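Enquirer: Below is the structure, and that's it, no one-letter string:
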């Protein structure tokens, strides 16, 4: 079906050429009384040239050679002159456009040589003029075919680039979805596992505290189910790729860590509203995901008793920001958000980078941020830096404050 659709323009062109050659030759024959009458064989030769054009995709060389032979035979038999060379000109164009450049130029050159030899044999000045005119048209036809060839190649290049961009977007989509699934499963199941362990411990030591622990497991599993539904909505294309994640959720994130037995602390240095306004939705979601991954790693692997998360505004090194922005300068220019997650666990100890840490780097790279994970002596220190967007909000004058939660 696709091949028929691609060949449809050539079929229309061949039919038009056949009609023009038949009708044009019929009218031209009335002015050529000395020419051979147009019989059935002449009609076959007139139709054979346009019919051979249909071979332009499968056998362009055979197409051009066949059209040339049919046209030469028609003229050699003395049939009336008319638009007979039309199919030959189209064949030269199609052969050149089909990237058979050397063959097309060779045929055109041979025709030019034959025309001038014929003119020299007849010895008339008018014949040389006709030969030069026809030779010029042959060169024009080949160049026209070259133009079509270049147009096709550029169109194919654009399609290839579009396919590559589509594939790259699909790969990025799958990668982002894989990171989201990893975050949901790793965070939620880790918290449920830890709380279940706490519940088992309480069932033996302090049965009165068993109910709150089970309620925490129920709440955590409910949140996990909601996030999984959001991701399934993405797969069904019923929801956006990134669910709405804001810094407001960090308090709940640290509350989950406390439920897992950690002493968790969250500190904003510079005002939560000021940080949020300058991050933007994409940066805010990335910071949330990175903090979530770091806290999950502390719960699962660090063996820590304490984790502290601190967010603070900083001037970009080498670009000090004035206290009062100058004319035309955006507030927040030259500033960055520094997020540190510190625990008192066993530290990195040269552990290889897994999907979680790799996902942190990829997320931050998408918003121009960086992450550095080092041993904190004791524990692990995760340092995240995210550039801030300039805003002109009134919150610029908000004084720095520390809010411990």
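Expert: Structure's in. What do you need? Bear in mind the structure is a predicted one, so any value in this text is a computation, not a measurement.
Enquirer: CA atoms for contacts and neighbours, from now on please.
Expert: Noted.
Enquirer: for the protein, which helix is longest?
Expert: helix 125-205 (DSSP state H).
Enquirer: list the buried ones in whatever helix or strand comes next after it?
Expert: Moving toward the C-terminus from helix 125-205, the next helix or strand (DSSP states H and E) is helix 210-235. Across helix 210-235, burial judged by 16 or more other Cα atoms under 10 Å covers 210, 213-214, 216-217, 220-221, 224, 227-228, 230-231, 234.
Enquirer: Output the contacting helices and strands for helix 210-235.
Expert: The contact analysis (3 or more Cα pairs under 8 Å, 6 or more residues apart in numbering; DSSP states H and E) places helix 210-235 against helix 125-205.
Enquirer: quick one: the longest helix of the chain to helix 210-235, angle?
Expert: Angle of helix 125-205 versus helix 210-235, following axes from the mean of the first three to the mean of the last three Cα atoms, to 10 degrees, is 170 degrees.
Enquirer: okay, pairing it with this:
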């Protein structure tokens, strides 16, 4: 187990963290309180101990030295706990009245244990107790006051019980603080993981939206420029497609940015899903790509995450075909199984440029295929990409989902051709 001092170093960090003692006030204030209690309390205790030495200037100094050391108890806990114990030993060896002089030792012991210096605290307290036994039962003949006698042993057992109580309370506090440190670290790790996941999700969403829309805009801009003089009507159609694609991209980007500005709020519009598959095929047609959609199996209503993943995979695959393939046709297959949706996107190829590979995004500048895998892996599925044996390229994703509900036709979905 990591010591608490490793997570919260001595000094100011501990002053902020130990709320039970010093987080809301300076360290010197609690030390001043201890000084007042020791001085005033010893005055009252001395009234019933006429056989002890009277409280002189040296005794007053000793009663203040211990609390003064406590100001440094979180910066130098070992020095302070031994120093407070030594002051208490000198006080008792001088024959002064018993009283709350032990409070400085208790506070110093507590600070040493909770900051991880357990051996120092135990050693200092045991040293104090052994010294007290020697003074009380062996050295009292040579130490003041002159007529001092040894106390009964049961009284020493009370002192030993007091010492054990101090150590036990300090150990319990140490365990509790270590638990609080672990819980705080776990909360910070969870928040950091959540932030990383959200950052990756937003990066994937922006990539999928912008890559698809900008690819369509790029193709249509090229068509418009080429036909501007020869066929103005066709150029007008290309510009209309550019306007539609850019408007849609701006809307989706605005939705992603809204979640950044107002975290925790529900999105103003639903996330895209397979019900908008018709929009993808229309945009691909505007870019010169004919898309055939087939559905196999009994169509089921998908959870939002699976629906969005399927939509983005088709979107990214069609974008890659428009950008990287010479083929002007593509086939999208949606195969519904029990608790799983299989999405396959095929094109006949070949690549638009010699030596170009659709898989280059994994090692090059593109992030499309990596984003696909991350998105589907988060749902417990997998994605396979690669060339087909008969040429062309295939993207195959298996997306698991739970609680499927059979539907006849999702609203707004483009008419699909059922597989024979």
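Expert: That came through, no problem. All of these numbers come straight from a predicted model, not from anything done at the bench.
Enquirer: Superposed on the second structure, what's the mean shift for the longest helix of the first structure?
Expert: Helix 125-205 of the first structure differs from its equivalent in the second structure by a mean of 2.1 Å after superposition (mean Cα distance after the TM-score superposition for the first structure).
Enquirer: and that helix, how far out from the chain's middle?
Expert: 4 Å (Cα atoms, centre = their mean, to the nearest Å).
Enquirer: One more: stretch 67-78 of the second structure?
Expert: So, by Cα atoms, centre = their mean, the centroid of stretch 67-78 of the second structure is 34 Å from its chain's centroid.
Enquirer: Straight-line length of that stretch, end to end?
Expert: Stretch 67-78 of the second structure has its terminal residues 15 Å apart, counting by Cα to Cα, to the nearest Å.
Enquirer: in the first structure, what residues pair with that stretch?
Expert: Under TM-score structural alignment, stretch 67-78 of the second structure corresponds to residues 50-61 of the first structure.
Enquirer: Stretch 188-204 of the second structure too?
Expert: Alignment of stretch 188-204 of the second structure against the first structure: residues 163-179, by TM-score structural alignment.
Enquirer: What residues sit buried inside that stretch?
Expert: 176, 177, 179.
Enquirer: circling back: can you add distance to residue 35 of the first structure and give the buried residues of helix 210-235 of the first structure back as TSV?
Expert: Listed next are the buried residues of helix 210-235 of the first structure as TSV, based on distance: Cα to Cα, whole Å:
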residue	distance to residue 35 of the first structure
210	112
213	107
214	106
216	103
217	101
220	97
221	95
224	91
227	86
228	85
230	82
231	80
234	76
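Enquirer: which two in the residues you listed are spaced the farthest apart?
Expert: 210 and 234 (36.5 Å; Cα to Cα).
Enquirer: which stretches of the stretch 251-400 of the second structure form helices?
Expert: Listed in chain order, the helices of the stretch 251-400 of the second structure (DSSP state H, counting those that start in this stretch) span 277-286, 304-324, 368-377.
Enquirer: now for those, which one comes closest to residue 164 of the second structure?
Expert: helix 368-377 (55.5 Å).
Enquirer: For the aligned partner of residue 350 of the second structure in the first structure, give me its contacts.
Expert: Alignment note: residue 350 of the second structure maps to residue 346 in the first structure; criterion TM-score structural alignment. Residues counted as contacts of residue 346 of the first structure (Cα atoms under 8 Å, 6 or more residues apart in numbering) are 302, 303, 304, 378, 379, 380.
Enquirer: Return the subset of these lying in strands.
Expert: Judged by DSSP state E, the contacts of residue 346 of the first structure include residue 380 as members of strands.
Enquirer: Mark which of the contacts of residue 346 of the first structure are buried, thanks.
Expert: By 16+ other Cα under 10 Å, the contacts of residue 346 of the first structure give 302, 303, 304, 379, 380 as buried.
Enquirer: which two from these end up farthest apart in space?
Expert: 303 and 380 (10.9 Å).
Enquirer: hey, what's in contact with both of the two?
Expert: 345, 346.
Enquirer: What's residue 372 of the second structure aligned with over in the first structure?
Expert: With TM-score structural alignment as the criterion, residue 372 of the second structure matches residue 360.
Enquirer: Good, wrapping up.
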